[in-house]
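> sharing a model that was predicted from the sequence below.
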Amino acid sequence: MSSASTSASDAWESLFRTQVAVMRVLRQDFAGAGMSINEYDVLYNIARCPERRIRLRDLNESVLITQSSVSRLIDRLVARGFVEKFEDEFDARSTIVALTAAGVSEFRRVGRIHADSIERHVGGALTEDELATLQELCERLRAPFAPDSKPEKK
């Protein structure tokens, strides 16, 4: 294995292990918030969409869980009054999910808890410059995998 391959592998393992460790702590902080981190992730992804609504199939591409898990989770969020589902008026095969007023309120409440947790566990470990560098590096790593990215021509 070349030194570049070893360096890439070591960097990936470090990033992955750090993400796992931080996610464990964040999940614990969510336990007391009355919402799972996966529920928050779904609400987050809907909240950042225009009019706080998205096609279910598009939501599936943005969240960290499987398609079948998203469908079940959406049904639970509908039952709790945080999300509503309806047919897409332009495509009868599609389902639209949208945040309700209660969903927006709950998303904001839990979002404050989540932001405080991130500040404690991530922000407290790095300087502002290091946080900016981390963000830039993560965005560069993620860019080729974005749905709208095109492979570079060689």
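Cool, got the structure. On a predicted model such as this, the values are computed, not experimentally measured, just so you know.

> all contacts plus neighbour counts: C-alpha atoms, from now on.
OK.

> now T18: how far from S71?
29 Å (CA to CA, to the nearest Å).

> helices of this protein, residue ranges please.
Using DSSP state H, the helices found in the chain span residues 3-31, 37-47, 56-62, 67-79, 101-118, 128-142.

> could the ones you listed be laid out in JSON lines, adding distance to E152 and mean neighbour count?
What follows is these, written out as JSON lines (distance: least, CA to CA, whole Å; neighbours: other CA atoms under 10 Å):
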{"stretch": "helix 3-31", "distance to E152": "20", "mean neighbour count": "13"}
{"stretch": "helix 37-47", "distance to E152": "28", "mean neighbour count": "19"}
{"stretch": "helix 56-62", "distance to E152": "22", "mean neighbour count": "16"}
{"stretch": "helix 67-79", "distance to E152": "29", "mean neighbour count": "15"}
{"stretch": "helix 101-118", "distance to E152": "34", "mean neighbour count": "16"}
{"stretch": "helix 128-142", "distance to E152": "14", "mean neighbour count": "12"}
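
> next up, the contacts around the residue nearest to V42 when sequence neighbours are not counted.
Nearest non-adjacent residue to V42, counting by CA to CA, 6 or more residues apart in numbering: V63, 6.5 Å away. Residues in contact with V63, defined by CA atoms under 8 Å, 6 or more residues apart in numbering, are D41, V42, N45.

> and of those residues, the nearest to Q67?
When the contacts of V63 are ranked by distance to Q67 (CA to CA), V42 comes first, at 11.7 Å.

> what's the spacing between that closest one and V70?
As for V42, its distance to V70 is 8 Å (criterion: CA to CA).

> likewise for R120?
Using CA to CA, R120 is found at 29 Å from V70.

> do the same with R109
Counting by CA to CA, the gap from R109 to V70 is 22 Å.

> okay, one more to line up with it:
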Amino acid sequence: MDMTTRWLTPGEQRAWRAYLAATLLVEDAIDRQLQQDAGMPHLYYSILANLSEVPEQQLRMTDLAERTKITRSRLTYAVTRLEKDGLVRRENCRWDKRGSVAVLTDEGRAVLERSAPGHVETVRNSLFAHLSAEQVEQLEAICTGVARALEADGTRPAADEVPWRRRSTPPSSCS
């Protein structure tokens, strides 16, 4: 055993395990609902939702990968599947032909609109129904604080080391 390692305290260990159990169970509930209602996993729904929230309902693939926090290769695979289903289409980037843009189709918007009520209900029932209003505020504060700290303290990789930000082309690229 390494004597320089700062092991988790018993309380930290319990909190860590509770966090893991809760996040895995919530994610499983969401995935099951989305598979049943929309025939897709949560990641695919998240891609559609992110596209629906931006002007012109389109994003550069690199920006979409960053928003969903997945690698570009994983995003490419997911978007290819969504394209086959007619929910998304890829277009060349207007300002750089080497890159591509993911665009939400009318069919994709319709699937999102049909599955959103069940998704929201599942999120509410699997997470928020078990929390008081004060706990919801605490959860937001905790998650926001952790995210900000990881982005600011150097434990998060540099921009060019983050998988969804890696580029094989110059930064002006759309890919």
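Arrived safely, thanks for sending. Since the structure is predicted, the reported quantities are computational estimates derived from the model, not experimental observations.

> so Y40 of the first structure makes contact with R109?
No - if you go by CA atoms under 8 Å, Y40 of the first structure and R109 don't touch, sitting 10.5 Å apart.

> how about R142 of the first structure, what's its match in the second structure?
Residue correspondence to the second structure (TM-score structural alignment): R142 of the first structure is matched to A147.

> make that R27 of the first structure, sorry
The alignment partner of R27 of the first structure in the second structure, by TM-score structural alignment, is D31.

> dump the residue contacts of its match.
With contact taken as CA under 8 Å, 6+ apart, D31 of the second structure is in contact with M40, P41, H42.

> any idea how far the residue nearest the centre of the second structure is from T9 of the second structure?
Note on the second structure: the residue nearest the mean C-alpha position is T68, at 3.2 Å, using CA atoms, centre = their mean. From T68 of the second structure across to T9 of the second structure, the span is 32 Å (CA to CA).

> repeat that for D31 of the second structure.
33 Å.

> before we move on, what about R109 of the second structure?
Using CA to CA, R109 of the second structure is found at 47 Å from T9 of the second structure.

> could you do A21 of the second structure as well?
18 Å.

> go on, R74 of the second structure?
36 Å.

> and for T80 of the second structure?
For T80 of the second structure, the distance to T9 of the second structure - CA to CA - is 45 Å.

> close enough to count as contact, D29 of the first structure and D116?
No - between D29 of the first structure and D116 there is no contact under CA under 8 Å: 9.7 Å.

> still on that earlier bit, now the first structure: which of the contacts of D31 of the second structure match?
Checked against the first structure using both residues aligned by TM-score structural alignment, their matches' CA atoms under 8 Å, those keep these contacts: P41, H42.

> superposed on the second structure, what's the mean shift for the lengthiest strand in the first structure?
Ranked by residue count, the top strand of the first structure under DSSP state E comes out as strand 91-99. Following the fit onto the second structure, the mean deviation recorded for strand 91-99 of the first structure is 0.9 Å by mean CA distance after the TM-score superposition for the first structure.

> give me the stretch of the second structure that that strand matches.
Using TM-score structural alignment, strand 91-99 of the first structure pairs with 96-104 in the second structure.

> for stretch 49-60 of the first structure, same thing?
Mapped onto the second structure using TM-score structural alignment, stretch 49-60 of the first structure covers residues 54-65.

> start and end of the matching stretch, how far apart?
In stretch 54-65 of the second structure, first residue to last residue: 14 Å (CA to CA).

> try stretch 77-92 of the second structure
Termini of stretch 77-92 of the second structure sit 17 Å apart (CA to CA).

> how much distance is there from stretch 82-94 of the first structure to the middle of the chain?
Relative to the chain's own centre, stretch 82-94 of the first structure is displaced by 22 Å; criterion: CA atoms, centre = their mean, to the nearest Å.

> what residues sit buried inside that stretch?
In terms of neighbour count (16 or more other CA atoms under 10 Å), stretch 82-94 of the first structure has its buried residues at F82, V83, E84, K85.

> about what we covered before: which one of the helices of the first structure lies nearest to P151 of the first structure?
Nearest to P151 of the first structure among these is helix 128-142 (13.0 Å), distances taken as CA to CA.

> what's next to that closest one, contact-wise?
By CA under 8 Å, 6+ apart, helix 128-142 of the first structure touches G123.

> how big's the offset between it and the second structure?
By mean CA distance after the TM-score superposition for the first structure, the fitted helix 128-142 of the first structure averages 1.4 Å away from its aligned residues in the second structure.
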